[in-house]
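In: Got a predicted model here, sequence first, then my questions.
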Amino acid sequence: MLHQKPALANPANAPSARFFPHIGIAANMRVLDVGCGNGDLSRVVAALVGSEGEVVGIDRSEDALASARSEPLQPGSAPIHYRTADLSGELPDLGLFDAIIGRRVLMYLPDAAATLTRLARLARPGTILAFQEHARADLPTGAGDLPVHRQCYDRAWDTVAAEKGDVTLGYRLAGMVRAAGFAIEHARSEGVLIQPWEESFLPTLTRVMLPRMIEHGVVREGEIDLDTLAHRIEDERRAVTETIFWDMAFLVSGRFETIE
């Protein structure tokens, strides 16, 4: 759900693998990864565009960029150049791109539509613009009661809202991409699932988010015992025994149109 990416694989990233490799990103392209964080998505597209391509990753967090730079690339991948940039303001001179992508970044910006307008200035005719964003829904749900999972879900989204994140942006993503001058080619949503045979990522997610929850008053200091929470999550999973529908991902891509 969130821009932090903990060590345990986050199911919220799984839709990326079923989306970004299939929207037209190809060898030799120049790609901009917007809000790249620790570079997970940058490395995926670097492998797609190959050694003759180029990837530029931008993020405002120097710590995230330092982490990104420390990660190795797959053999044959494009070079990745990481740069500091604040997406809420004017962008540095980055040149033009064949594809502009991002994951869970627009929802954290004060004016996502204005950012998309600025990104359109970096597009050539035919440039691909693609984002994965999320939105709050009446979740989680499954084949049984999920009060502990619902509490984790509400705390996470309440924190995003307290940080002035846009908890409904996913629903409006396709319209925003279109308004920025891109003809929609793909627009879909995908459920993020927690399977009974997989280790739950929720204890890790809560641990990563806990300082933010406390900072914004979503929980009090000492209110959450992480070990106890992990046991309660596992007990609830065993009681339900089936797939849990955790979150909604919205995946949209379009191509830049020029007005004659």
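Out: That came through fine. Numbering: from 1, shown residues only.
In: From here on, just use CA atoms for contacts and neighbour counts.
Out: OK.
In: As a check, name the ranges of all strands in the stretch 101-250 of the chain.
Out: 123-135, 141-142, 182-194, 244-256 (DSSP state E, counting those that start in this stretch).
In: Residue 172: neighbour count?
Out: Neighbourhood size, residue 172 [other Cα atoms under 10 Å]: 12.
In: With residue 66 as the reference, measure out to it.
Out: Noted for residue 172: a distance of 32 Å to residue 66, by Cα to Cα, to the nearest Å.
In: where's residue 81, which helix or strand?
Out: strand 80-84 (DSSP states H and E).
In: buried set for that strand?
Out: For strand 80-84, burial by neighbour count (16 or more other Cα atoms under 10 Å) applies to 80, 82-84.
In: Number of residues surrounding residue 253?
Out: Residues within reach of residue 253, counting by other Cα under 10 Å, total 27.
In: which residues does it contact?
Out: 23, 128-131, 174, 177, 184-187 (Cα atoms under 8 Å, 6 or more residues apart in numbering).
In: 6 Å instead?
Out: Listed by Cα atoms under 6 Å, 6 or more residues apart in numbering, the contact set of residue 253 reads 129-130, 184-186.
In: Dump the strands of the stretch 101-250 of the chain into TSV; add distance to residue 55 as well.
Out: Listed next are the strands of the stretch 101-250 of the chain as TSV, based on distance: least, Cα to Cα, whole Å:
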stretch	distance to residue 55
strand 123-135	14
strand 141-142	38
strand 182-194	21
strand 244-256	18
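In: Which one, of the ones you listed, ends up nearest to residue 227?
Out: Proximity to residue 227 (Cα to Cα) singles out strand 182-194 among those, at 19.6 Å.
In: Output the contacting helices and strands for the closest one.
Out: With contacts taken as 3 or more Cα pairs under 6 Å, 6 or more residues apart in numbering; DSSP states H and E, strand 182-194 sits against strand 244-256.
In: Buried residues, the strand it packs on. List them.
Out: 244-256.
In: ok, the residues you listed vs residue 206, which is closest?
Out: Nearest to residue 206 among these: residue 246, at 14.2 Å, using Cα to Cα.
In: Next one: the closest one relative to residue 40, how far apart?
Out: Distance, residue 246 to residue 40, by Cα to Cα: 22 Å.
In: Also residue 99?
Out: Residue 99 is 16 Å from residue 40, by Cα to Cα.
In: okay, now residue 15: neighbour count?
Out: 18.
In: Also residue 97?
Out: Counted by other Cα under 10 Å, the residues lying close to residue 97 total 24.
In: Surely it and residue 34 touch.
Out: No. Between residue 97 and residue 34 there is no contact under Cα atoms under 6 Å: 11.9 Å.
In: second one coming, line it up with the first:
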Amino acid sequence: MSHIKQAFQNKKAFIPFITCGDPDLETSRHIILEAVKNGASLIELGIPFSDPTAEGPVIQAANIRALENGITTTAILDFVKELRKEVTIPLVFMTYANVVYSYGIDRFLKACQEAKMDGLILADVPYEEKEEFQVPCQKYGLSFISLIAPTSKDRIKMIAKEAEGFIYVVSSLGVTGERENIQTDLKSMISEVRQVTDLPCAIGFGISTPDQAKEMAKLADGVIVGSAVVKRIGQNGQKSPRVVGKYIQEMTSAIAELKEQDERSHISA
């Protein structure tokens, strides 16, 4: 079993996204430790990029803050290598193709392997161009994680069939950010995925409240939350670890409550 699959084993996974180096790497470390302490199953670590096309204003601002603080890809790779002495849950990088190109694909993936990263998400790489990254990822023992969006339509099964690690189900059109309502027919999307693979599915984009997390966890194997976490970091700076930890505890409790309800209903049935 891959390390990533363990994040979903016998539970609904909660997956926060954290921009590395916002406001600084030491604070990022404490945020990650608080996330683990409060029930995160897997963590997406963002490598800042100057033109994050899939991101809304909250995560764009975090990218800018980190870059203005002099954060580099090399610094983040070294940071994760040290972090791995304290953190054992799965970690995946989420960034953009240009970050990897600039560093050198092989050089970057070798460094990821040395830092014991588990996977890579490149938000701007379409299915048709994934082989350039997926094949070398396999060489270095990393899962290249695929995204399925409402626009994927006829390509859902095709993408899912070749996916690795887990499938990132994008809940809404547009960029990342909190949303009051998620109206995409996610049930149908996930049903199509289930027809061709047993990989876990995690829903992201727009989720910010415990109630939303619970609703999404009814449909999928995990819930991804980015902007709501990053917003709290932006508001609280170096004081954010405790704030983020409390928020993650509220979200993971909501998902755990769902699992307890399911177990009670099975027993009564």
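Out: Now that the structure is in, tell me what you want to look at. Predicted model only: the values in this text are computed from it and were never measured.
In: Any idea what the TM-score is?
Out: Overlay of the two chains. TM-score (TM-score structural alignment, normalised by the length of structure 1): 0.34; 152 aligned residues with a Cα RMSD of 6.0 Å.
In: Now for the closest residue to residue 127 of structure 1 other than its chain neighbours, how many residues are close by?
Out: Leaving out its chain neighbours, the residue that sits closest to residue 127 of structure 1 by Cα to Cα, 6 or more residues apart in numbering is residue 98, at 4.6 Å. Per other Cα under 10 Å, the neighbour tally for residue 98 of structure 1 reads 23.
In: go on, residue 191 of structure 1?
Out: Number of residues near residue 191 of structure 1 (other Cα under 10 Å) recorded here: 16.
In: returning to what we had before: residue 99 and residue 40 of structure 1: which has the busier surroundings?
Out: Just comparing residue 99 of structure 1 and residue 40: by other Cα under 10 Å the higher neighbour count belongs to residue 99, 28 against 15.
In: pretty sure that one is in a helix, no?
Out: No. Residue 99 of structure 1: not assigned to a helix; according to DSSP: H, G, I helix; E, B strand; the rest coil it is strand.
In: isn't it right next to residue 125, touching?
Out: No. The criterion here is Cα under 6 Å, and residue 99 of structure 1 misses it with residue 125 at 10.7 Å.
In: hang on, the earlier thing: restricted to buried residues, select the contacts of residue 253 of structure 1 in ChimeraX.
Out: Isolation of the buried members of these (16+ other Cα under 10 Å) is achieved in ChimeraX through the command below:
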select :129,130,184
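In: Next, format the contacts of residue 253 of structure 1 as TSV and append distance to residue 59 of structure 1.
Out: TSV is the format used below for these (distance: Cα to Cα, whole Å):
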residue	distance to residue 59 of structure 1
129	17
130	17
184	26
185	26
186	25
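In: and of the contacts of residue 253 of structure 1, the nearest to residue 232 of structure 1?
Out: For the contacts of residue 253 of structure 1, the closest approach to residue 232 of structure 1 (Cα to Cα) belongs to residue 130, at 37.5 Å.
In: Verify the stated contact: the closest one with residue 101.
Out: Yes. Contact criterion Cα under 6 Å: residue 130 of structure 1 and residue 101 qualify, at 4.7 Å.
In: how about the helices in structure 2?
Out: 3-6, 25-37, 57-68, 73-83, 97-103, 105-114, 131-139, 156-161, 186-194, 210-219, 227-236, 240-268 (DSSP state H).
In: hmm, back to that, quick one: list the elements packing against the strand holding residue 81 of structure 1.
Out: In terms of contacts (3+ Cα pairs under 6 Å, 6+ apart), strand 80-84 of structure 1 is packed against strand 54-59.
In: For the next helix or strand after the strand it packs on, buried residues please.
Out: Downstream of strand 54-59 of structure 1, the first helix or strand assigned by DSSP H and E is helix 62-70. For helix 62-70 of structure 1, the buried set under the neighbour-count rule, 16+ other Cα under 10 Å, comprises 64-65, 68.
In: Same list (these) but as a markdown table, adding distance to residue 157 of structure 1.
Out: Shown next, in a markdown table, are the buried residues of helix 62-70 of structure 1 (distance: Cα to Cα, whole Å):
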| residue | distance to residue 157 of structure 1 |
| --- | --- |
| 64 | 22 |
| 65 | 25 |
| 68 | 26 |
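In: Out of the contacts of residue 253 of structure 1, which comes closest to residue 239 of structure 1?
Out: Closest to residue 239 of structure 1 out of the contacts of residue 253 of structure 1 is residue 186 (37.6 Å), distances taken as Cα to Cα.
In: ok now do the closest one, which residues does it touch?
Out: 252-253.
In: how near is the nearest residue to residue 247 of structure 1 once chain neighbours are set aside to residue 54 of structure 1?
Out: Once flanking residues are discounted, residue 247 of structure 1 sits nearest to residue 192: 4.9 Å by Cα to Cα, 6+ apart. Residue 192 of structure 1 sits 30 Å away from residue 54 of structure 1, going by Cα to Cα.
In: Tell me, how many residues neighbour residue 230 of structure 1?
Out: By other Cα under 10 Å, the residues close to residue 230 of structure 1 number 18.
In: what's the distance between the closest residue to it other than its chain neighbours and residue 160 of structure 1?
Out: The shortest distance from residue 230 of structure 1 to any non-neighbouring residue, by Cα to Cα, 6+ apart, is to residue 203 (5.5 Å). As judged by Cα to Cα, residue 203 of structure 1 and residue 160 of structure 1 stand 17 Å apart.
In: got it, and residue 16 of structure 1?
Out: According to Cα to Cα, residue 16 of structure 1 and residue 160 of structure 1 sit 21 Å apart.
In: Please apply the same query to residue 239 of structure 1.
Out: Distance from residue 239 of structure 1 to residue 160 of structure 1, by Cα to Cα: 29 Å.
In: Neighbour count: the two, which is higher?
Out: Set residue 239 of structure 1 next to residue 160 and count neighbours by other Cα under 10 Å: residue 160 wins out with 22 against 13.
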